[in-house]
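In: Quick one, structure for this:
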Amino acid sequence: MAHPHKIVVGLDFGTTYSALAWASTNLPGQINLIGNWPSAGILTHHSAPTEIAYHQGSTTDFSWGYDIPRTARRLKWFKLLLESNDEHVQSGTPLPAGMTAMDITRDFLSALYQHAIGTLWRQNGQAVMSMTKVDFVLTVPAVWSDTAKQRTREAAIAAGMSNEHNLSLLSEPEAAAIYTIKNQDRNAINVHDRIVVCDAGGGTVDLISYTVISINPLKVTECAVGTGDFCGSTYIDRNFEVLLQQRMGHHYKNLRVETQQRIIKNFEEVKCAFRDKPDQSVYHVNVPTIDSIPEAGIFGGEFQLTREEMKQLFDPVVDQIMILINSQVQSICSEGNQVNSVLLVGGFGESPYLFQRLETWCRQWGISAISPHGAATAVVKGAVLRGLEPSIPFQMSTVVRRVRRHYGTPMSTPFIQGRHSERDAYSDPITGRKMARNQVAWFLQKGEPIADDRRITRNFCRSFKKYSGPWIDSMVACDLDRPPSRVTRDVKHVCNITADLSSVSKSCYEKKWKNWRKYYIARYNLDLTISSGDMKFELIFKGASFGSISVDFDL
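Out: This is a model prediction of the structure:
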């Protein structure tokens, strides 16, 4: 059935909070934030806590977001487990027995999916929804590895987001940049400007820098390789938790789990409002069930923090962000260019203290620091805009990215003395030719500019006596500035592509003879087709596709 119009749902799956928004091709300028979250009787906001609590003894029944009872043991920060193998991250997010981070993510995304679909049907009615195609755009950190992005995609598919829907992934800072530039006030960003977008979230901080080529239609090109790190606002929460434990000593261990969780929640309110004010020397965090513990600095049910202690909680994290921003700016300046502005977006991007630090730093470089209106929702709204663009004439944004790492395929090649190592040498059992294994043909170079839907082709060949497929080729990546010509420990496996050519007739292959024995040669192409956040890796034989795999990766 043909759908006369479409709705695009943007989903910003965050470490601490997640947001949903939607718009239709009928009213593309009207982006609607999805609220009305299921709630256990507490005030809700434009985003819901990325938290889940499984019912006692169950791994299928759960509460999520605002609907979790205060007495329940809640799982949070589990998004970081999709990427990080850090012991501190894993120990801080213990999972139910037999469940993985992908299982938790699937369940949480399924709750968001059902809430989004239910809201759309309730707000638009059956008559509209029955003839409407719904697509999803899920944002992911640009700093994430290919594996983490693939895990996120698979969890979203398992959650239902590909059931009669198109699902696409988009990097968080790119989504924020698209929305901010298209909805800027007072021409804060102009053609030829160079801007650094800092997307500061709960878990990750991503930076991407653009040169603005045109505003309408939007065309930007990356002017430095993007960077990022795990230095979001949750690490301030962790610093506070450590301080709380140190100050309270054995009293902390006597607190119930829900009380500990409530104290951290109460600190979040103080954290979000903190700015370095010389005239405010003490900050207070409500501590339920406790009146006073003078040696811990708790008086009248409030945990007291000095101005210096607050800064000590923030500064290790903010310092790391400022190092990332400085590195990005210096990278641009090293090419003889000037940065005009730094855009601070994301949930942590609304922190007054972080903006204070950024503004002070920018002033000495003559750079404008901008915290755009609605910084916390720029990512989810940008995802909706990006998803609608193909359906709106003359509104398609063009983003030329720089590849964040090298991508290639391992291969064997004829041995060349002096170039190849004898440890890689072997004799091809079919042709008898001396070959070098473990060599890498690099498809994409780190820092190389690349636009949407560019197709890159590399030629390969395979010798065989009898087809015994399927054939398996792999893709690898390397983060070094100059990649090695052979497989080393710095070359990481990304994915496999499996090609089944069992239906191909022998007559289609090139026939050869060696010592009166017949063998065949298949000459084929390995193609890369690249779009925003996704890459299709495909084997082409005589103009036909015989195997492909979609992988998600950083550009």
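In: From now on I want contacts and neighbour counts done on CA atoms only, so please keep to that.
Out: OK.
In: Which positions in stretch 173-183 come out as buried?
Out: Pro173, Glu174, Ala175, Ala176, Ala177, Ile178, Tyr179, Thr180, Ile181, Lys182 (16 or more other CA atoms under 10 Å).
In: Any chance of a markdown table for the residues you listed, columns secondary structure and distance to Cys495?
Out: Converted to a markdown table, the buried residues of stretch 173-183 look like this (DSSP: H, G, I helix; E, B strand; the rest coil; distance: CA to CA, whole Å):
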| residue | secondary structure | distance to Cys495 |
| --- | --- | --- |
| Pro173 | helix | 25 |
| Glu174 | helix | 25 |
| Ala175 | helix | 26 |
| Ala176 | helix | 29 |
| Ala177 | helix | 30 |
| Ile178 | helix | 30 |
| Tyr179 | helix | 32 |
| Thr180 | helix | 34 |
| Ile181 | helix | 35 |
| Lys182 | helix | 36 |
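In: In the stretch 251-400 of the chain, mark out all the helices, start to finish.
Out: When assigned using DSSP state H, counting those that start in this stretch, the helices of the stretch 251-400 of the chain occupy the ranges 257-273, 307-333, 352-363, 378-388.
In: and this one, so I can compare the two:
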Amino acid sequence: MHQRLLRFYSRRQGDIPTYDVKMASENSSQLLVAAIDFGTTFSSWACSFRHDYEKDPTKIRVKEWNSGVGISSKAPTSVLIRPDGETLEAFGYDAEDKYGRLAGKDEHKDWYYFIKFKMSLYNDKSLTRRTIINDEMGKKMAAIKVISLVIRYMKDDLCKQMEPKIAGKLLPEDIQWVLTVPAIWNDKARQFMREAAVQAGISDNQLLISLEPEAASLYCRRIPLELKESDGTSSIVPLSSGTRYIVVDAGGGTTDITIHEILEDGNVKEMYKATGGAWGGQEVDEAFKQFLIKIFGAPVLQKFKVEVMEDYIGLFREFELKKRKVSLNGNEGLTFSIPASLLEIFRENTGETLTEAINQTQFASNVRVIKENKLRLDPSIMRSFFDTSLRSVCEHLQTFHEDNEKYGISVALLVGGYAESPMLSGAIRENCSSWKVLVPDDASLTVLKGAVLYGYDQSTIVYRVARYTYGVSVFADFIAGVHPLEQLVVNDEGNCLCDNIFETFLTEGTLLRYGQIVYEQKGFVPPDSKTNFMNIEIYASTDEDTKFITNGCCFLLGNLIVTGLDTSIPRSQRKVDVTITHKGTDLHVYATDTQSGRKLNACIDLLD
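Out: Below is the predicted model of the structure:
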């Protein structure tokens, strides 16, 4: 007779996380929905009051940041933390300016200054709660500490600005929070961001995680989308029922790509799991940095950065503005001012003039020195900074464009800060010519504003695609000739069992409906008579035909943890019913005491 035994993960009581992941209330009635878009290069917050949303969903308030030369809807994700390692001193433009002033007086060495650190969550495949990141000078700090400080700053700033707009005091329970993450991030990174937000003082059951391209898609369906033709004409392209479109969310760090179809009722169906890579605007900045290194030399640029940080920041701010003007067919070059401090360090270390240095490089014919302190770059040089990122994005998109019979895409929707670059939209139009390429106004804010809409209704994305094949590890009766000998184990009762069997409960590519139950088992019994908790190993695989958890394509995703079991009754009677449901961007677990019907605390923990 076949027997099936769940394989439990041995864990000490003290290792169990103290948090309890609950789902934020669906279609909640909070006074305010607030979204935080925590970006690699730029970040911001936005919100809307319920009464405004009910009249006009697109009436969304966005934070205004003072850049020193004007007002911006986003601020650089730059963080200045005091030497105590606990207190956030400044964020955004203020952080850049203050750190620059500290560096100018040589008072910066004990401070922590972080920029563009979000990508560490994407790049670190072994992400844990103890993951460390380095600041610009190499000083170390826990990543979750840095991120939680930023989220707390955003939270407090939003509450401070919104409280005067209501009668009475704005209470924590009045706000539904939404935090955006890239769709291509793994499950660990999403949980990491959730836990950072909880550390920042946002209640777990008032927090939603929104995938960035999905949020952008929700907002773009609410606004007119204008198609601009090469002859100067334009037309409005409606995303009507049956339209299948590809969302290209191009940010500073990553480019997220997902395919949606609009259903007859106006809701959205994800057609294929999100793809993409680290192909954002940050690659353009890195190419510019390498250009400077080839001219000035790495030692000079590093000394410039360490000794005159204020000017270093200013140089890259100027590049950020100039790169937005570069187009595929533009004939005008661009001029950069070179800080006097950089020129001085360069002369002291090399004894050369800037012209002499350039003439020794590959740029001798297309980079000129003007009035000793400016560089004039030919259009070809400026465009070359985009080569790596554009090649990666376009090669990936062509796989969808070339098989139109399978994918049926008619529209490409470009969103995110990098989407505002004419270089990116122009390259996609050239490489995917049959698509209507749409770039909404304020493309950099579509994710942020869409996240606010998501906070009001999470069920709009009706179907999503399973990213992996998911399963649990079980034992079964060993069958000679069927099961491999190396998986044979003999239990205390002398029964021959096959260990490490991967029992699938959800297959990669499965279309999941919002609210669908993906796993349901009744009558789980704890592993021994003394413990009041259970830990069930959850595995994921990139191969839908995985047979054993020991296969190379399979990995431990995390642990389904149930606590609060009644130890006063015999172990055999201490049974638990477990259900995993797909809602929103996460899998949610529910556990019930089989005998009493009492709800138990349960969560899926993916982090060490």
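In: Show me what counts as buried in the longest helix along the first structure.
Out: The helix of greatest length in the first structure, counted in residues with DSSP state H as the criterion, is given as helix 101-129. Neighbour-count burial for helix 101-129 of the first structure flags 101-113, 115-116, 119-120, 129 (criterion: 16+ other CA under 10 Å).
In: mean shift between the helix or strand that it is followed by and the second structure?
Out: Remark: after helix 101-129 of the first structure, the chain's next helix or strand is strand 132-140, criterion DSSP states H and E. Relative to the matching residues in the second structure, strand 132-140 of the first structure has an average distance of 1.5 Å after the fit, by mean CA distance after the TM-score superposition for the first structure.
In: Check the offset of strand 132-140 of the first structure from the chain's centre.
Out: Strand 132-140 of the first structure sits 15 Å away from the centroid of its parent chain (CA atoms, centre = their mean, to the nearest Å).
In: Wait, Arg464 of the second structure touches Arg513, no?
Out: Yes. At 6.7 Å, Arg464 of the second structure counts as touching Arg513 under the criterion of CA atoms under 8 Å.
In: Looking at those two, which is more packed in?
Out: For the pair Arg464 of the second structure and Arg513, the greater number of neighbours falls to Arg464 (24 against 19), based on other CA atoms under 10 Å.
In: Aligned to the more buried one, what sits in the first structure?
Out: Alignment note: Arg464 of the second structure maps to Arg401 in the first structure; criterion TM-score structural alignment.
In: Which residues does the helix or strand containing its match contact?
Out: Element membership of Arg401 of the first structure, judged by DSSP H and E, is strand 398-402. Applying CA atoms under 8 Å, 6 or more residues apart in numbering, the contact partners of strand 398-402 of the first structure are 218-226, 446-452, 555.
In: can you give me the helices for the stretch 51-200 of the second structure?
Out: Listed in chain order, the helices of the stretch 51-200 of the second structure (DSSP H, counting those that start in this stretch) span 93-104, 119-123, 143-162, 187-199.
In: and of the ones you listed, who's closest to Gly450 of the second structure?
Out: Across these, Gly450 of the second structure has its closest neighbour in helix 143-162 (17.3 Å, CA to CA).
In: which bit of the first structure covers the closest one?
Out: Against the first structure, the aligned range for helix 143-162 of the second structure is residues 101-120 (TM-score structural alignment).
In: Tell me if I'm right that Phe475 of the second structure and Asp499 touch.
Out: Yes. Taking CA under 8 Å as the contact criterion, Phe475 of the second structure and Asp499 are neighbours in contact, 4.9 Å apart.
In: Compare these two (neighbour count), which wins?
Out: Summary of the neighbour comparison: Phe475 of the second structure and Asp499, criterion other CA under 10 Å, with Asp499 having more neighbours (24 against 21).
In: who's in contact with the more buried one?
Out: Asp499 of the second structure sits next to Val474, Phe475, Ala476, Gln487, Leu488, Val489 when contact means CA under 8 Å, 6+ apart.
In: same question, Pro470 of the first structure
Out: Listed by CA under 8 Å, 6+ apart, the contact partners of Pro470 of the first structure are Thr498, Ala499, Asp500, Leu501, Ser502.
In: circling back to that earlier point, and the contacts of the helix or strand that comes right after the strand holding Arg401 of the first structure?
Out: Scanning forward in sequence from strand 398-402 of the first structure by DSSP H and E, the next helix or strand is strand 406-414. Outside strand 406-414 of the first structure, the residues within contact range by CA under 8 Å, 6+ apart are 433-446, 473-480, 483, 486-487.
In: again, only using 6 Å
Out: By CA atoms under 6 Å, 6 or more residues apart in numbering, the surrounding residues in contact with strand 406-414 of the first structure are 435-446, 474-478.
In: Next, the mean deviation of the helix or strand following it compared to the second structure.
Out: Moving toward the C-terminus from strand 406-414 of the first structure, the first helix or strand encountered (DSSP H and E) is strand 425-427. In the superposition with the second structure, the aligned residues lie an average of 1.2 Å away from strand 425-427 of the first structure, counting by mean CA distance after the TM-score superposition for the first structure.
In: can you tell me what part of the second structure strand 425-427 of the first structure aligns to?
Out: The counterpart of strand 425-427 of the first structure in the second structure, using TM-score structural alignment, spans residues 488-490.
In: In the matching stretch, which residues are buried?
Out: Applying a neighbour-count criterion of 16+ other CA under 10 Å, the buried positions in stretch 488-490 of the second structure are Leu488.
In: And it, how far out from the chain middle?
Out: 43 Å.
In: Give me the neighbour count for Ser47 of the first structure.
Out: Close neighbours of Ser47 of the first structure, defined as other CA under 10 Å, add up to 25.
In: swap in the one 5 residues further on?
Out: By the other CA under 10 Å criterion, the neighbourhood of Ile52 of the first structure contains 24 residues.
In: contacting residues for the aligned residue in the second structure for it?
Out: Under the alignment (TM-score structural alignment), Ile52 of the first structure pairs with Val79 in the second structure. Val79 of the second structure is in contact with Phe91, Ala95, Tyr113, Phe114, counting by CA under 6 Å, 6+ apart.
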